[in-house]
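A.B. asks: Quick one: sequence and predicted model below, then my questions.
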Amino acid sequence: MIGGNEMPVDTSTFQNDMTSIRTKDDVLSLLIHLGYLAYNTTKQTVRIPNEEIRREFLSTIKVGSHDVTNKIILNSDQLIVDTINCDEDAVARAIQDTHDAGTFGVSPLFYNDEQALRSVVRFAYISCVNSYIKIEELPSVHGYADIVYIPKDGLGLPALLIELKMDGSADGAIE
């Protein structure tokens, strides 16, 4: 959710108190009731409603003993810097490390699947949520750009365009 995604939630088991918390859904339901999360009744999903609350969640993660999560965020921060600095070797290593770690929830059976690679990229660039708006399958003159990160106003950052090509060349992707 910190990355801007929604999560499914079953609010029907929540007992409307703070002492009967038994499941992940109960925790999410409580956070909805407290106003920290927004609930979509149509899709039965939950999301962080705004930037201020998202920052609070990030702060909580950084303060707690979440070494793995902190490392993921720091690696993502560095990946953005390396991307902006056009350090293709560092970017390739970071994407490969993310892909090999498998922490983004894609089965090894789909290691080279385009959707798995898309998940790797979204996960690797998780820190873009702070400064960018993510658009997937952005229409262009010559087709669709797989993932585009457009900088939020006033930050002076470049747009990041990510084109995924299986068994294709970098020149082909650029073309």
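C.D. replies: Arrived safely. Note that this is a predicted model, so its numbers are computed, not measured.
A.B. asks: contacts and neighbour counts: CA atoms only from here.
C.D. replies: Fine.
A.B. asks: which SSE is the residue lying closest to Lys62 once chain neighbours are set aside in?
C.D. replies: Excluding the flanking residues, the one nearest Lys62 by C-alpha to C-alpha, 6 or more residues apart in numbering is Asn70, at 6.2 Å. Secondary structure from DSSP states H and E places Asn70 in helix 67-84.
A.B. asks: Centre of the chain to that helix, how far?
C.D. replies: With C-alpha atoms, centre = their mean, to the nearest Å as the basis, the distance from the averaged C-alpha position of helix 67-84 to the chain average is 12 Å.
A.B. asks: ditto for stretch 89-99
C.D. replies: On the basis of C-alpha atoms, centre = their mean, stretch 89-99 is displaced by 16 Å from the centre of the chain it belongs to.
A.B. asks: Now tell me what touches it from outside.
C.D. replies: Stretch 89-99 is contacted from outside by Asn75, Leu79, Asp82, Thr83, Leu117, Val120, Val121, Phe123, Ala124, using C-alpha atoms under 8 Å, 6 or more residues apart in numbering.
A.B. asks: Buried residues in it, which are they?
C.D. replies: Of the residues in stretch 89-99, those scored as buried under the neighbour-count criterion (16 or more other C-alpha atoms under 10 Å) are Ala90, Val91, Ala94, Ile95, Thr98, His99.
A.B. asks: where does Pro158 fall, helix, sheet strand or coil?
C.D. replies: Using DSSP: H, G, I helix; E, B strand; the rest coil as the criterion, the local structure at Pro158 reads coil.
A.B. asks: Report the contact partners of it.
C.D. replies: Pro158 sits next to Ile84, Ile150, Pro151 when contact means C-alpha under 8 Å, 6+ apart.
A.B. asks: Mind doing that once more with 10 Å?
C.D. replies: Going by C-alpha atoms under 10 Å, 6 or more residues apart in numbering, Pro158 touches Thr83, Ile84, Tyr132, Tyr149, Ile150, Pro151, Lys152.
A.B. asks: A further structure is provided below for comparison with the first:
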Amino acid sequence: MNQAIEDSKNLLQCLWNMDEVSVAKGIEKAHQEISILKYNDENALSCTIQLAFYYAREYYQIIRELPSGKGYTDICFIPRPRYKDKSAIIIELKWDKNVETAMNQIYKNNYPDALKDYTDNLLLCGINYNKADKKHECKIERFKLK
């Protein structure tokens, strides 16, 4: 259990540092350790992400399917009041697509609108799982108002 918490701490730090490769590897590790019989849809991926980022609950309120813009964000991390210095985070999940599709959906559907109070400190993260090679990929960007 201690190792899982350390892994979760490290994964959160990698996300803050925008280390896409390490985030993808950390999620893959969590996926391998979680006993999900059917890892074949975005819901299973969402559960894996939430368990992988368990430690983030220290800093964030984590919300699934937050209404925003023209749809629902898959996962939002909203900083707790005493951690307002932390970036808010929007995570969009894809299954057998690619991270560019996830990032495009974030912008096309105006998901950052749901976190207007954080647009000067907002990370956007797209995560895709490729079923054929059983690999995760990640793209992280700092949101900039246009």
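C.D. replies: Ah, there it is. In this text the structure is predicted, and so the values were computed from the model without any measurement.
A.B. asks: burial measure for Asp82 of the first structure, as a count.
C.D. replies: Residue crowding around Asp82 of the first structure was assessed by other C-alpha atoms under 10 Å; the count is 17.
A.B. asks: Which residues are in contact with it?
C.D. replies: Applying C-alpha under 10 Å, 6+ apart, the residues near Asp82 of the first structure are Ser76, Glu88, Asp89, Ala90, Val91, Ala92, Ala94.
A.B. asks: switch the cut-off to 7 Å
C.D. replies: Contacts here follow C-alpha atoms under 7 Å, 6 or more residues apart in numbering; on that basis Asp82 of the first structure touches Ala90, Val91.
A.B. asks: same deal with Lys94 of the second structure?
C.D. replies: So Lys94 of the second structure contacts Glu42, Ala102, Ile127, Asn128, Tyr129 (C-alpha under 7 Å, 6+ apart).
A.B. asks: What is the nearest of those to Asp96 of the second structure?
C.D. replies: Taking C-alpha to C-alpha as the measure, Asp96 of the second structure lies nearest Tyr129 of the contacts of Lys94 of the second structure, at 5.8 Å.
A.B. asks: Just the element for the closest one, please.
C.D. replies: With the criterion set as DSSP H and E, the secondary-structure element containing Tyr129 of the second structure is strand 122-130.
A.B. asks: what's that strand aligned against in the first structure?
C.D. replies: In the comparison with the first structure, strand 122-130 of the second structure aligns to no range at all (TM-score structural alignment).
A.B. asks: Gly126 of the second structure versus the equivalent of the residue nearest to Lys62 of the first structure over in the second structure, what's the distance?
C.D. replies: Matched to the second structure by TM-score structural alignment, Asn70 of the first structure sits across from Asn2. Distance, Asn2 of the second structure to Gly126 of the second structure, by C-alpha to C-alpha, to the nearest Å: 28 Å.
A.B. asks: do the same with Leu12 of the second structure
C.D. replies: 15 Å.
A.B. asks: Lys108 of the second structure now?
C.D. replies: 13 Å.
A.B. asks: more neighbours, the two?
C.D. replies: Neighbours per residue (other C-alpha under 10 Å) separate Lys108 of the second structure from Gly126, with Gly126 holding more: 24 against 11.
A.B. asks: Hmm, Ile89 and the more buried one touching each other?
C.D. replies: No. Proximity of Gly126 of the second structure to Ile89 does not meet the contact threshold set by C-alpha atoms under 7 Å, at 10.6 Å.
A.B. asks: What's the first helix or strand after the helix holding Asn70 of the first structure?
C.D. replies: Moving toward the C-terminus from helix 67-84 of the first structure, the next helix or strand (DSSP H and E) is helix 88-101.
A.B. asks: Only the buried residues of the helix or strand following that next one, if you could.
C.D. replies: Where DSSP H and E defines the elements, the next helix or strand beyond helix 88-101 of the first structure is helix 114-124. By 16+ other C-alpha under 10 Å, the buried positions in helix 114-124 of the first structure come out as Ala116, Leu117, Arg118, Ser119, Val120, Val121, Arg122, Phe123, Ala124.
A.B. asks: Identify, from the contacts of stretch 89-99 of the first structure, the entry nearest to Met166 of the first structure.
C.D. replies: Top of the list for closeness to Met166 of the first structure, among these and by C-alpha to C-alpha, is Leu117 at 9.5 Å.
A.B. asks: ok, now how distant is the residue positioned nearest the centre of the second structure from Lys38 of the second structure?
C.D. replies: The second structure has Ile91 as the residue nearest its centroid, 3.5 Å off, counting by C-alpha atoms, centre = their mean. Using C-alpha to C-alpha, one gets 22 Å for the distance from Ile91 of the second structure to Lys38 of the second structure.
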